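Engineer: Sequence plus predicted model, see below.
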Amino acid sequence: MDTRPPIFAIRFSLTVLMALGWLRAAEPPGSLKALLAEALSNNPEILASQKRYEAARQRPGQVSSLPDPMFSPGFASNGRPWPGAGLGKEPTSNIGFMVSQEVPWPGKRKLQGDMAVKEYEAEFQNYTQAQLSVVSRIKQAYYRRAYAFEVVEVLDRNIDLLRRLLKITEARYSVGKAAQQDVFKAQTQISILATKRIQLEREKRAREAEIVSLVNRAPGSSLEKPDALLPQEMKVGLEELYEAAKQNSPMLLKDEKMIQRAELAVNMARKEYYPDYTIKAGYFNMGSMPPMYQLSADFKIPLYFFRKQRPAVTEQSQTLAASRRDYEASNQSLHFRIKDDQLMAETSNQLIKLYSQTVIPQSSLALESSLSSYETGSVDFLTVLMNYVTVVEYEMNYYEELQNYYLAVSRLEEMTGRSLLP
C-alpha cells in the first residue's frame, strides 16, 4: 500500500510555504516573514498536527494486511495423559501441529486500506490548516501591534500639540482673554489622550506576548518594533478568491476526503454480506504408523444479516449523506466569510484613501488655521479644540482602517491558502 502523500498535497504544501516566506531568503530578525518562518519550524500546534499526520500515514499498511496466522501445536494420547502415550500403537495417538490463516473476503482488505488512505489525506488537510491558522494569527497579532505603535505616535504628537495649545490658553487666561474653563478643557483632553495611550501600551504588550507564544519562544521574550503600516493594494477579485478557496481550502479538501472515505465505507459495509474464511493445515506424527495430514476451511455465515450487515449498510449510507451535507455547509460558510472579509478589505481600502487624500489634510489645515486665529483672538477656544479632536480622531481612524484592511486580508489568505499582497 502506497502511503506517500498525494501529489496535489505536496504541491499545495510547497505553495503555502513559499507564500509564507518559508523558502525565501533570510529576513531581518523580528520582521513578519522571519516570525512566520520561526513559527512554522517551532510552533507546537503545527508540530503536533504534523505528527498526527505522520502517524495516520502508517495505518493503510496495517489495516490492509492479512490477520496474523495461528500456529497450534498439540497431541492426542491414549492410556496416559502425557505426550506420546500410545504413539504408534493406537491410531488416535499423535503429536503434531496446525497452521491456520484467516482470510477476509476478496476486496475487503483493499477497501480498508483505501479508507485509511482517505483518513490520512484528511489528516494532511488538518496539518495544512494548522499552518495557515498559526500564520494568520501571527499576522493579525503583528498588525494589531503595529497599529498600537502607530497610534501611540499619533497620540504623542497630538499631546505635544495640545500642550502647546494649553500654554497659549493659560497665557490668554492670565491676561483675561480666555475663560478658565478653556484651561480645564485642554487639561481634560490631555488626560483623555493619556488614558488611550495607556490602553494602547497594554495592547502592544499583549500582542507581543501572543506572538512570542505562537513562535514558541521563552515567555517574556521581547520583540523588535514592527514595520510601519503602509497601504497596499489587494488586486484579487471575489471570483478569484472563491476559486482559490475551492482549490486550496483545507476545510473543503478535508470534507472531500471524508466524503470519499464514506463512499468506501458503504462499499465495505456491503462486502460484509460475504463471509470471511479460515484455511487450516496440519501435520501429525503417528509413530510407527504413517503420518496424518489435515486440510480444512472454516466459513463465517452471516446468518444474522438482518441485525448486523443490513443496519451497517444503512449506517454508512447515512454517514455518507451527512458528509456531503457537511461539505455543503462548509462551502456555504466559507463563501460567506470570504465575501464578508473581501467587503471589509474593500471598504477599508476606500476609507484609507479617503482619509489620507482628503479628510486628514483638510482637517489638519483647518486646525492650523484655527490655531493661528486663536493666538490672535479671531476664534474662540471651543473651535480650536473641536478641530483638534477631529484631527486626532481622523488620524486614529486612518490607522484603524489600515489595521482592519490587513486583518481582513490575513483571514482571506488563511481561507484561500494563497498570498494576496505583494
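Structural biologist: That came through fine.

Engineer: drop to CA atoms for contacts and neighbour counts, all remaining ones
Structural biologist: Noted.

Engineer: May I see the buried residues of stretch 310-329?
Structural biologist: For stretch 310-329, a neighbour-count test (16 or more other Cα atoms under 10 Å) marks Ala312, Val313, Gln316, Ser317, Thr319, Leu320, Ser323, Arg324, Asp326, Tyr327 as buried.

Engineer: how about CSV for those residues, with distance to Arg207 added?
Structural biologist: Formatted as CSV, those follow (distance: Cα to Cα, whole Å):
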residue, distance to Arg207
Ala312, 51
Val313, 51
Gln316, 46
Ser317, 47
Thr319, 42
Leu320, 43
Ser323, 38
Arg324, 39
Asp326, 34
Tyr327, 34
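
Engineer: Below is structure B, check it against A:
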Amino acid sequence: MKTLHTFALLLLLAVSPSMVWAEEGKPPAEDLSRLIATALDKNPELKSSQARWQMFANRVKQASALEDPMFMFKLQNLMAKEPFAFDKDPQTSKVIGISQQLPFWGKRAIKQEVAQYEAESYKWAIEERKLELARMVKETYYQIYAVDKFLQIIDKNLQILTDFITIAESKYSVGQGVQQDIYKAGLEKSKMLDMQITLKQQRRSLEANLNYLLYRPDTTPIGRIPDFDLPKPSLTAERLKEAAFAKRPQVKSLISLANKGDASRRLAQKEYYPDFNLSFEYMFREAVNTEMIKDPGDNMFTVGVTFNLPLQRERRQAMVAEATSETNMSLEELNGLKNSITYSIHDILAQLERRQKLVELYKGGIIPQAEQSLESAIISYRVNKVDFLTLLDGRVNLFNYERELYDSQAEYMMKLAQLEALVGGELPGPAGQTPALTAVK
C-alpha cells in the first residue's frame, strides 16, 4: 500500500506544469480576437466617442457656410392721420429689400479648416480609445489565464498534500514518524484551500471586468484560456519608436490640434480686416395728384454696402495670442507624449526580455530540478533520511516556481499588449511589412 501511494505521488509530480484539463468536460477555449472584436463593436464608451466625432464632423460644413440672407419689408413715411393712404404724399412708399453678410476674403476657408482639424482630433481619439480597449481586454484575458493556472497548481498541490498526509500517517502508524508531521501537512493543505478561495474570487472579479469591457451581462461565463507561445518583438527600440511616431493615434490627434491652433491664429489675424454687408432695397411708389403736389410715382431702388471698423485692436491681439498659446500647448503635449513613448518602449522591452529569460529558466532548469528535488525528498523521507519539513520545503519551492512561470508568461503577454497599444497597433516587421513578432517556445 505504501509503495502504491509513493508511485502515485511520483506520477503526479511527473506531469508537466503546463498540464491541461481532460478533454472530457473541458470548457470551450476563449478566442482573444473574437473578444476584442466584440468589445470594439459593443462598448458604449467607444460608441460615445464615435458619436462625439460625428458631432464635430458635422460642424465642418457649418463653419464655411454663409449667414442666411435677410429679407426686409417696410412701409415708409406713412402719414399719421391717414396711415394707409399711399397717394397723398410722394415720400410714402412700400419697400422690400434683401441683405447678405459677407466675411472678409479667406475667413470662411480658415473657419472650415479649424473645424476640420478639430474633427480630425476626435477621430484619432476614437482610434486611441480602440487601442486602449483592446489592451484592457488582452490584459484581463491573460490575468484570467494566470489565475486558472494557479488554480490548477493548487489542485495538484492539494492532491500532493493529501498523499503527504497518507505517507505521514502510514509512518506514524508503524512508529517511524511523529504526529506533528500529520498536523503540518494538514496546515499546509488548509493554506492551499485559503489561496484557492481567494483565487476563485479573483477570477469572478476578472470575469466581471471582461464582461464590462465587452458590454454584456456580468454573469456571462468566461471559458478556458488556451496555452500559447511567447511572441518576441524583432524590431529595435529605435524602429519601434519610429513606428509609434508614425502610427500612434494620439500623436496624430495632437498634430491635428496643433494645426487647429495655427489655423485659429491665421483666422484671428483676419479679424483685423472688416466684414461686409451688401444690401438692395426696392421702393414701390404711387402717383400723387393733389392740389399742392403732383408726382408720377416712379419706383426707386437703393444699393448699399456697410462694414465694421476693426478698431478694437487689443481684443484682436488677445485672439492671436490665444491661438498661438493653443498651438504651443499642443506642440509641447506632443513633445511630452513622444518622450513618454520613447521611455516606455525601452522599459517594456527590458521587462519583456526579463520575463522571457525567466520563462526559459523555469521551464528548462528550475522547475525540472525542483521536481527532481521533491522526488528525492519523498524517497529520502520514506527511509528517514530527511525530516518532514524538508519534504514540505520541496513542495513549496516547486509550487512557487510554477506560479512564477505562469505569472511570467501572463505578464509577458500583458506587456506585449501594452507595447502594441504604445506603438499604435500590430508591430511592423523588419521591412515594415511583416509582423515583428516571432514565437518563442
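Structural biologist: It's in. These numbers were taken from a predicted model, which means no experiment stands behind them.

Engineer: coming back round to it: just the closest of the buried residues of stretch 310-329 of the first structure to Glu150 of the first structure, please.
Structural biologist: The closest of those to Glu150 of the first structure turns out to be Tyr327 (Cα to Cα; 41.7 Å).

Engineer: which residue in the second structure lines up with that closest one?
Structural biologist: Under the alignment (TM-score structural alignment), Tyr327 of the first structure maps onto Leu334 of the second structure.

Engineer: measure the residue sitting furthest away from the middle of the first structure to Ser356 of the first structure for me?
Structural biologist: No residue in the first structure has its C-alpha farther from the mean C-alpha position than Lys89, which lies at 75.3 Å (Cα atoms, centre = their mean). Lys89 of the first structure sits at a distance of 110 Å from Ser356 of the first structure (criterion: Cα to Cα, to the nearest Å).

Engineer: in what helix or strand does the match of Tyr327 of the first structure lie?
Structural biologist: helix 313-361 (DSSP states H and E).

Engineer: which secondary structure elements does that helix contact?
Structural biologist: With contacts defined as 3 or more Cα pairs under 8 Å, 6 or more residues apart in numbering; DSSP states H and E, helix 313-361 of the second structure has these neighbours: helix 237-247, helix 249-270, helix 388-423.

Engineer: Alignment lookup: Leu416 of the second structure to the first structure.
Structural biologist: Superposed on the first structure with TM-score structural alignment, Leu416 of the second structure falls opposite Val409.

Engineer: close enough to count as contact, its match and Ser348?
Structural biologist: No - between Val409 of the first structure and Ser348 there is no contact under Cα atoms under 8 Å: 10.7 Å.

Engineer: the more surrounded of these two?
Structural biologist: The residue with more neighbours, out of Val409 of the first structure and Ser348, is Val409; 25 against 21, by other Cα atoms under 10 Å.

Engineer: Name the nearest residue to the match of Tyr327 of the first structure, sequence neighbours excluded.
Structural biologist: Nearest non-adjacent residue to Leu334 of the second structure, counting by Cα to Cα, 6 or more residues apart in numbering: Leu254, 5.9 Å away.

Engineer: ok, now how distant is the one you found from Lys107 of the second structure?
Structural biologist: 24 Å.

Engineer: Ok, Gln91 of the second structure next?
Structural biologist: Computed with Cα to Cα, the distance linking Gln91 of the second structure and Lys107 of the second structure is 41 Å.

Engineer: Thanks a lot, catch you later.
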